[in-house]
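*Asks:* Quick one: sequence and predicted model below, then my questions.
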Amino acid sequence: MTSGPVGEQAEAELIAAVDAAAGNLTLNRPRALNALNTFMRAQMAEAMKKWAADPEIYAVVLAASGGKAFCAGGDVRELLNWVRTDPAKARQSVADEYRLVWQIDCFPKPIVALIDGLVMGSGAGISMFATHRVAGPNYAFAMPETALGFFPDVGATVFLGRLPGAVGTYLGLTGERIGRADAFRLGIASHCIDREHYPSIMKGLAAAEVVDPLLDGFHADPGPGPLATRRDAIDRCFSAADVPEILARLEAEKAEHRDWAQAALEKLRRASPLSLAVALRQLREGRALGLKAALEREHRMTVNHMASPDFAEGVRALLVDKDGAPRWRHAIDGVAQSEVEGIFAPLLDGELALPARPQPPVFQE
């Protein structure tokens, strides 16, 4: 049995439907690269709360319409508008986004994200904590927030911070895109399955087929990705103590890794120096944090960072005027430690306090 969309705007932006034992959530803003807005997050949270308690639902599927993007991030224009006109609403929207990520991580049933196309920012937030993350042939993962004058959030403290060596630092600072071969090797994707098999996966989940053998049957090993040949250079350069030293090490790279190093330098020089310093500290210090603590910390950082002129300037340069020439307030070596400290400072009020992870029921014979 299939039920229709939830909410007045759902048909245009999010489709939440039940197909027998599967709850299906489809992002439906293809012209906006399925960017998540506040309405969509609210509808996702509502549907998942209902399905978590429904004994007839075996699994949830996260999918997207259009072929270019699973989800290219959050609707940053919406957020910036609220920062300027209604700061309380902006803070509420941010808190609700982190609550949704925590809700996904705590969901008591399988969640299968079918990802073919761009997955960035908020798109990573709603998919990285799914139990199964299926990468199609057009899969492209990135966390490009430093170029927007922001930092990688929505749980990136955990899913980037725990990557091997300095790979998470490299991806978080440069915003580099990786394909499904690298994502699979890093554990960012759990399976590599071509899009033509997605209807069969959804049919199987609707019939409550056991998820792991179902996905394993369609998985094809993608082979090694390009990062494998650069791991030594990534670890050598991005293990440096601070951002200026990372740049110095990249500038010293020669021979086989010189072109890669120059491309990384170009990305870092386009990014906000403040955001780079914040992200480096975030990912280094956050490796030992659980997701709950990481999200609560990221909420604090976001509230403090939203007022930064760099965020507004990054959105202007990349998304509004699209001149690609942000005018940052600092040089790479000119970021004061006190300003970085201010991003991590406790809030005077309105700290996010997520609920404890629900404990599984204990059955007694």
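*Replies:* Arrived safely, thanks for sending.
*Asks:* hey, let's count contacts and neighbours off CA atoms from now on
*Replies:* Will do.
*Asks:* In contact with Val112, which residues?
*Replies:* Applying C-alpha atoms under 8 Å, 6 or more residues apart in numbering, we find Val112 in contact with Ala59, Val60, Val61, Leu62, Ala130, Thr131, His132, Arg133, Val134.
*Asks:* cool, His330 as well?
*Replies:* Listed by C-alpha under 8 Å, 6+ apart, the contact set of His330 reads Ser272, Pro273, Leu274.
*Asks:* take the one below as the second:
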Amino acid sequence: MSLTTITSIYRLRSLCRLQRIQGHMMSSQVEPEVLLEKVARAGVITLNRPKALNALNLPMVRQIYPQLKKWENDNDIDIVLIKGAGVKAFCAGGDIRAVTEAGKVGDSLAQDFFREEYILNNAIGSYRKPYIALIDGITMGGGVGLSVHGRFQVATEKTLFAMPETAIGLFPDVGGGHFLPRLRGKLGLFLALTGFRLKGRDVQRAGVATHFVESKKIPDLEKDLVDLKSPSTEDISRVLDTYQNQSDLDAEKPFVLEKHVSDIDRLFSSNSVEGIMQNLKADGSEFANKQAEVLSKMSPMSLKMTYKQLQAGASLSLQDVLVMEYRLSQACMRGHDFYEGVRAVLVDRDQNPKWKPSKLEEVSEQSLEQCFASLGEKDLTF
């Protein structure tokens, strides 16, 4: 065999190998990030980024929103179901890293992502057909926005709910200013400021989910929901209630915050975040000390912003809350703490953010007011 022939064979093999690699890369890219299917008389949305815990990005928002609007006016669609692919997450939040990179360089993604995500949140909140979110797994931030504003939310023992934004210099957005202050007592404010995690049945007990169903029963539940013929809200409630009644896992366990509910109402009743910190330090109980320690690590700017957001949001419609939150999102994009928080928690993971300002009392009323100020023609509109 001549040297030329051997060289040709090697080249051919290399070319084939390269084509295989490219083919594999192409096939992995082709996998859609959202699956939008019509199953019987149901529209089914599957968030399909399991390796990224189904984190929500702008292309996904841009696929879900028009399809939702289309189904809303489709006489062949009775209900809409949304779920996450894989076994770990419904949706672990928005694609924060992409937004961070965009914000640093002044790319329009930092405006577009929040704007279009909030418009989607509003569409879910005002949806004319029953919207059912199967939150089987991690449900945080943007994932909460995709679920909590709909008619039904079904939690399982795998559900992990949190709004941990104050730890990254952000605030509990996606309509957090609407649903959190409507939870009982001061529970919503507590969850918003501390980022406290609720698991399984406790997500329903807190009022974040409407139902609790064991994870293994979810495929059967989904089938029964899809098979319903022209269901009323009551028909859907009946199916969900039936499955909930068959799910006795952890039923005997008390709500994780049961013995602290009155403490939370008392300690988090103050007209300022500084007042809450004073209450916690003065109380001296193990629970109060733990919450004071948690809050001391959060962005002071975020804490004050969040407190004011929930105070205002308690009496606003979801639409008005989202307009307010869009202003806040853009204030965070202009500021320091969001980039520093993402660096410390998600990039370098040193868990040691250097907040500016570093103390609650250094956050001026004027700087806070600026965060809530109108953006004029750049304000969010629906």
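*Replies:* Nice, I can see it. Computed from a predicted structure; not experimentally measured.
*Asks:* Can you give me the TM-score here?
*Replies:* Their TM-score after superposition, calculated using TM-score structural alignment, normalised by the length of the first structure, is reported as 0.90; 344 aligned residues with a C-alpha RMSD of 1.7 Å.
*Asks:* circling back to that earlier point, can I get the contacts of His330 of the first structure in TSV with distance to Leu205 of the first structure and neighbour count?
*Replies:* Formatted as TSV, these follow (distance: C-alpha to C-alpha, whole Å; neighbours: other C-alpha atoms under 10 Å):
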residue	distance to Leu205 of the first structure	neighbour count
Ser272	43	29
Pro273	46	25
Leu274	45	28
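*Asks:* Mind checking which of these are in helices?
*Replies:* Pro273, Leu274 (DSSP state H).
*Asks:* export the contacts of His330 of the first structure to TSV and tack on distance to Gln43 of the first structure?
*Replies:* Output for the contacts of His330 of the first structure, formatted as TSV (distance: C-alpha to C-alpha, whole Å):
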residue	distance to Gln43 of the first structure
Ser272	33
Pro273	36
Leu274	34
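*Asks:* Which single one of the contacts of His330 of the first structure is nearest to Ile115 of the first structure?
*Replies:* Comparing these against Ile115 of the first structure with C-alpha to C-alpha places Ser272 closest, at 29.0 Å.
*Asks:* Tell me the counterpart of the closest one in the second structure.
*Replies:* The alignment partner of Ser272 of the first structure in the second structure, by TM-score structural alignment, is Ser299.
*Asks:* Is it correct that its match is in contact with Gly335?
*Replies:* No: between Ser299 of the second structure and Gly335 there is no contact under C-alpha atoms under 8 Å: 11.8 Å.
*Asks:* contacting residues around the match of Ser272 of the first structure?
*Replies:* Ser299 of the second structure neighbours (C-alpha under 8 Å, 6+ apart): Thr166, Ala167, Ile168, Gly169, Asp337, Trp355, Ser358.
*Asks:* Swap in 6 Å and give it another go.
*Replies:* Contact partners of Ser299 of the second structure, counting by C-alpha atoms under 6 Å, 6 or more residues apart in numbering, are Thr166, Gly169, Trp355.
*Asks:* Tell me the one of these nearest Ala42 of the second structure?
*Replies:* Using C-alpha to C-alpha, those come closest to Ala42 of the second structure at Thr166, 37.0 Å.
*Asks:* And for that closest one, the neighbour number?
*Replies:* Using other C-alpha atoms under 10 Å, Thr166 of the second structure has 27 neighbouring residues.
*Asks:* For the match of Ser272 of the first structure, which non-adjacent residue is spatially closest?
*Replies:* Gly169 (5.3 Å; C-alpha to C-alpha, 6 or more residues apart in numbering).
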